[in-house]
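# sequence plus the predicted model coming up.
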Amino acid sequence: MWFVDFPSIINKAWEAYGSPRKIKSITDISAKVSTNSVYKVQFSYRKFVIAKLSFFGKYEHFKEDHNIINNLAYSLEPPFQNTLAHSLTKNDEVFTFRYQEDEIDVWVVFYRPVKIREKLPPRLTEKHIIKLAKTIGKFHKSCHHSIDQIPKSSKTLSSDIQDLYEHLDTKEGKYEFGLQIGAIKRHCEIFLKHQEELPYSQLLEIPVFVDWNIGNFSVTKSGQLFSRWDYDWFRIGSRVLDFYFFSRVVSDIGDKTTFSYLITTLQEDRFLLFLKEYHKVFPLTIEEIKFIKEAYRFFILNYVLKDGNRFFHQFYANKLQKEAYEIYLPSLDSKFDENKILKVLNL
């Protein structure tokens, strides 16, 4: 995407919001990994809000997701009642602003700042892993208890994969994926087939954030989940969708600046320890363990391949997509053994 004056769009969004507070400064605080942009919007008297700008996916989904997240933020049970950032609202709904000019289509949402406590170390100890597993089990349980209090989502895993499948037959899709189309279609078909066989409809669905990079959340000194930000991949789906990133957080290699999405972290003893402790708090089922591999397949197909060129900056997109073709998808069957997990959990 060519240069876009994001601060100017934020000013227009704030004007549309209609607040009497005047903006003093706008500072880019983006992580620089994705194409989404995050800004600190400063007012007088040390007051500020966070502006999130996005242009990948669909505006309707952007608006829907943030409405669900805001409802969830107010619905979570203690001690998670302040874990998520609250969005600014107008006329009893989350305020979003859509800026369209020529081929530019950018969307804005404003958050109240969320408090941040302790960050986990790049490489976790076993004590860290046990505490993290227990607090995430409790958080997932709270999300489950809130499901009836939040709006329904129009996105499904099957519809996202079907969108990718259909895109592969378009002129743009053929140009984007070239010689890899056959392999991608095969994995789409495998995923959709397994969706019917498991069956996915019987799996527990909760609000999931998918991307649990170690830089996206903070904990208390005792290890309790305290706050969570960065909602780029939020959706309603199986809680298993969150597990791949937790396997990376607890992995032996730890948090790295240069990253890949290898499936092998799902088989490490450290992740098995995480699942064992999580299972004590919020028990898993055999069907959910069987779905872990398909959740990983969905992650690669949807977030790395379908949305990768629009979400990641080009360097990361090229690297991750090349690895998806050469490593991630080809290694699914040889590098993942669900029986290893079932045995540890006595399922």
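Structure's in. What do you need?

# C-alpha from now on. contacts and neighbour counts both.
Noted.

# strands along this protein, start to end?
If DSSP state E is used as the criterion, the strands of the chain fall at 25-28, 37-42, 48-54, 89-90, 93-94, 96-101, 104-111, 205-208, 217-219, 225-228, 235-238.

# how about these in TSV, adding distance to Glu77 and mean neighbour count?
Converted to TSV, the strands of the chain look like this (distance: least, C-alpha to C-alpha, whole Å; neighbours: other C-alpha atoms under 10 Å):
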stretch	distance to Glu77	mean neighbour count
strand 25-28	33	15
strand 37-42	28	20
strand 48-54	24	21
strand 89-90	21	14
strand 93-94	21	18
strand 96-101	26	16
strand 104-111	20	20
strand 205-208	14	21
strand 217-219	17	20
strand 225-228	13	22
strand 235-238	18	22
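
# between the ones you listed, which one is nearest to Asn82?
Distance to Asn82, taken as C-alpha to C-alpha, is lowest for strand 225-228 among those, at 7.2 Å.

# so which elements touch the closest one?
Helices and strands touching strand 225-228, by 3 or more C-alpha pairs under 8 Å, 6 or more residues apart in numbering; DSSP states H and E, are helix 126-146, strand 217-219.

# contacts made by the longest one with the rest, please.
The contact list for helix 126-146, computed with C-alpha atoms under 8 Å, 6 or more residues apart in numbering, reads 72, 75-77, 80, 205-207, 223-225, 239, 250, 270, 273-275, 277-282.

# related to what we said a few turns ago, dump the helices and strands packed on strand 225-228 into JSON lines; add distance to Lys40 as well.
Below are the helices and strands packed on strand 225-228 laid out as JSON lines (distance: least, C-alpha to C-alpha, whole Å):
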{"stretch": "helix 126-146", "distance to Lys40": "28"}
{"stretch": "strand 217-219", "distance to Lys40": "18"}
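
# can you redo the strands of the chain as JSON lines with distance to Thr156?
Shown next, in JSON lines, are the strands of the chain (distance: least, C-alpha to C-alpha, whole Å):
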{"stretch": "strand 25-28", "distance to Thr156": "32"}
{"stretch": "strand 37-42", "distance to Thr156": "25"}
{"stretch": "strand 48-54", "distance to Thr156": "20"}
{"stretch": "strand 89-90", "distance to Thr156": "26"}
{"stretch": "strand 93-94", "distance to Thr156": "22"}
{"stretch": "strand 96-101", "distance to Thr156": "22"}
{"stretch": "strand 104-111", "distance to Thr156": "22"}
{"stretch": "strand 205-208", "distance to Thr156": "11"}
{"stretch": "strand 217-219", "distance to Thr156": "25"}
{"stretch": "strand 225-228", "distance to Thr156": "23"}
{"stretch": "strand 235-238", "distance to Thr156": "8"}
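
# dropping in the other structure now:
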Amino acid sequence: MLRIDFNSIVREAVESYDNSKEIASIIDISAKVSTNHVYRIKFADDNIIIAKLSYFGKFEHFVEDHSIINSLANNLPAPFENVLARSLIKGNSLFIHRHKGEFIDAWVVFYRPIQIKKKLPKKLTENQIQKLARSFAQFHKACHSIKNTLPPSSKTLELDINHLLAILKTKDGQHEHRMHIDLIREQCHLFLENMNELGGQNLPTIPVFVDWNIGNFSVTPQLDLFSRWDYDWFRMSSRMMDFYFFSRVVSQVGDKTVFSYEIDRLMEERFVLFLQAYHEVYPLREVEIRFLKETYRFFLLNYVVKYGRYFFHEIFATRLQQEVYNEHLPNIDQRFDPEPLLKALNI
């Protein structure tokens, strides 16, 4: 089995950034369910920075995403001006180190450490759900208010789905998805057809982080969003891309160590309560609620099917993908009904 010395790549990145820095320690603080690599670097002068190392996807997309995130971190208005970690700059530019070795092409970006306050409980009360919904609505409004100040993004939902369709034609894609190619292809075309019918490509785009599990952000005692880390699924897209994970945060199921990506949480009364409180602050449109089903379909296809083996350790990826093939994708249209949500919001 090939073993990559990631610590040496991080040291190489530090030297490239500033060769006068003396490293005291490098500690791996990566999430244990993920293949991503995050390190806490302490220098001899006691200063600390965070390094994120990635090696899948496209280098150009990595640079693009982190350029947007850094601009967002600097441009967000109060009370969200310190919600995101700021990246380190060298000269006038965002610093990103690229390591091109014999076996790996890896990229490293550095962040300043971010403050963390209170983690959400595994299961929220109804009052907590309403408070959190209002804070997320305010955060989305703030992101919308500065979206025109951010660098351009080349990624779109259609491009990502077409990329998956292209992968299915390759030798590697046919091997990895050999038992489920017809299902995946059918679901990709359904997404593209439904998105076109709804006009989803014309919905306003804002910065979205998609993966809002409770291990990725902290809140104040009043349930206002305080800080957010883990930017692996960041993109510029419809705000509805965030809502499936919002439904998971407020679900009666609560946070679980063994998790699945079932659609049922979008139909829970607790999620309806969340939508109603959010809607009071930042009103939702009918087309957005109807598009919610397609953002869920996209999440399964792009982040679990296409990139699952990169985002999750093999034991998690295999199970999650099998659940998507056997349960989640085939049942989307039967198990999601936008009408109760629209009725609850009076739209």
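Cool, the structure landed. Small disclaimer: the values here were computed from a predicted structure and weren't measured.

# any idea which of the helices and strands packed on strand 225-228 of structure 1 gets closest to Ser334 of structure 1?
That would be helix 126-146 among these, by C-alpha to C-alpha, at 26.3 Å.

# quick one: which of the helices and strands packed on strand 225-228 of structure 1 is nearest Lys12 of structure 1?
For those, the distance to Lys12 of structure 1 is smallest for strand 217-219, at 29.9 Å, taking C-alpha to C-alpha.

# can you tell me what part of structure 2 that closest one aligns to?
Using TM-score structural alignment, strand 217-219 of structure 1 corresponds to residues 217-219 of structure 2.

# for Asp307 of structure 1, find the nearest of the strands of structure 1.
Nearest to Asp307 of structure 1 among the strands of structure 1 is strand 48-54 (12.7 Å), distances taken as C-alpha to C-alpha.

# show me the helices in structure 2, by range?
Here structure 2 has its helices, by DSSP state H, at 6-17, 59-75, 126-145, 157-167, 171-176, 181-198, 243-250, 269-281, 286-298, 308-311, 314-323, 332-335, 338-345.

# now the ones you listed in a markdown table, with mean neighbour count?
Listed next are those as a markdown table, based on neighbours: other C-alpha atoms under 10 Å:
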| stretch | mean neighbour count |
| --- | --- |
| helix 6-17 | 17 |
| helix 59-75 | 19 |
| helix 126-145 | 19 |
| helix 157-167 | 16 |
| helix 171-176 | 13 |
| helix 181-198 | 16 |
| helix 243-250 | 24 |
| helix 269-281 | 20 |
| helix 286-298 | 21 |
| helix 308-311 | 19 |
| helix 314-323 | 16 |
| helix 332-335 | 13 |
| helix 338-345 | 16 |
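
# between those helices, which gets nearest to Asp211 of structure 2?
Closest approach to Asp211 of structure 2 among the helices of structure 2 (C-alpha to C-alpha): helix 243-250, 6.1 Å.

# what about the closest one, how far off from structure 1?
Here helix 243-250 of structure 2, set against structure 1 after superposition, deviates by a mean of 0.4 Å using mean C-alpha distance after the TM-score superposition for structure 1.

# that helix packs against which elements?
Checked by 3+ C-alpha pairs under 8 Å, 6+ apart, helix 243-250 of structure 2 has helix 269-281, helix 286-298 packed alongside it.

# closest to Tyr244 of structure 1 out of the helices and strands packed on strand 225-228 of structure 1?
It's helix 126-146; of these, that one is closest to Tyr244 of structure 1 (C-alpha to C-alpha) at 13.1 Å.

# ok, average deviation of the closest one from structure 2?
With mean C-alpha distance after the TM-score superposition for structure 1, helix 126-146 of structure 1 departs from structure 2 by a mean of 0.4 Å once superposed.

# tilt between that helix and helix 269-281?
Relative orientation of helix 126-146 of structure 1 and helix 269-281, computed by axes from the mean of the first three to the mean of the last three C-alpha atoms, to 10 degrees: 40 degrees.

# need the contact list for Ser71 of structure 2.
Thr149, Leu150, Pro151.

# actually Leu192 of structure 1, not the one I typed
Shown in contact with Leu192 of structure 1 (C-alpha under 8 Å, 6+ apart): Ser158, Ile161.

# 7 Å - rerun?
Ser158 (C-alpha atoms under 7 Å, 6 or more residues apart in numbering).

# that one matches what in structure 2?
By TM-score structural alignment, Leu192 of structure 1 lines up with Leu192.

# please tell me how far its match sits from Gln138 of structure 2.
Per C-alpha to C-alpha, to the nearest Å, Leu192 of structure 2 is found 30 Å from Gln138 of structure 2.

# swap in Phe6 of structure 2?
Counting by C-alpha to C-alpha, the gap from Phe6 of structure 2 to Gln138 of structure 2 is 38 Å.

# one more: Lys343 of structure 2?
Applying C-alpha to C-alpha, the value for Lys343 of structure 2 to Gln138 of structure 2 is 23 Å.

# so for His99 of structure 2, which of the helices of structure 2 sits nearest?
Once the helices of structure 2 are compared by C-alpha to C-alpha, helix 6-17 is nearest, at 6.9 Å.

# same for that closest one, what does it pack against?
If you count contacts as 3 or more C-alpha pairs under 7 Å, 6 or more residues apart in numbering; DSSP states H and E, helix 6-17 of structure 2 packs onto no helix or strand.

# what separates it from the chain centre, distance-wise?
A distance of 26 Å separates the C-alpha centroid of helix 6-17 of structure 2 from that of its chain, computed with C-alpha atoms, centre = their mean, to the nearest Å.
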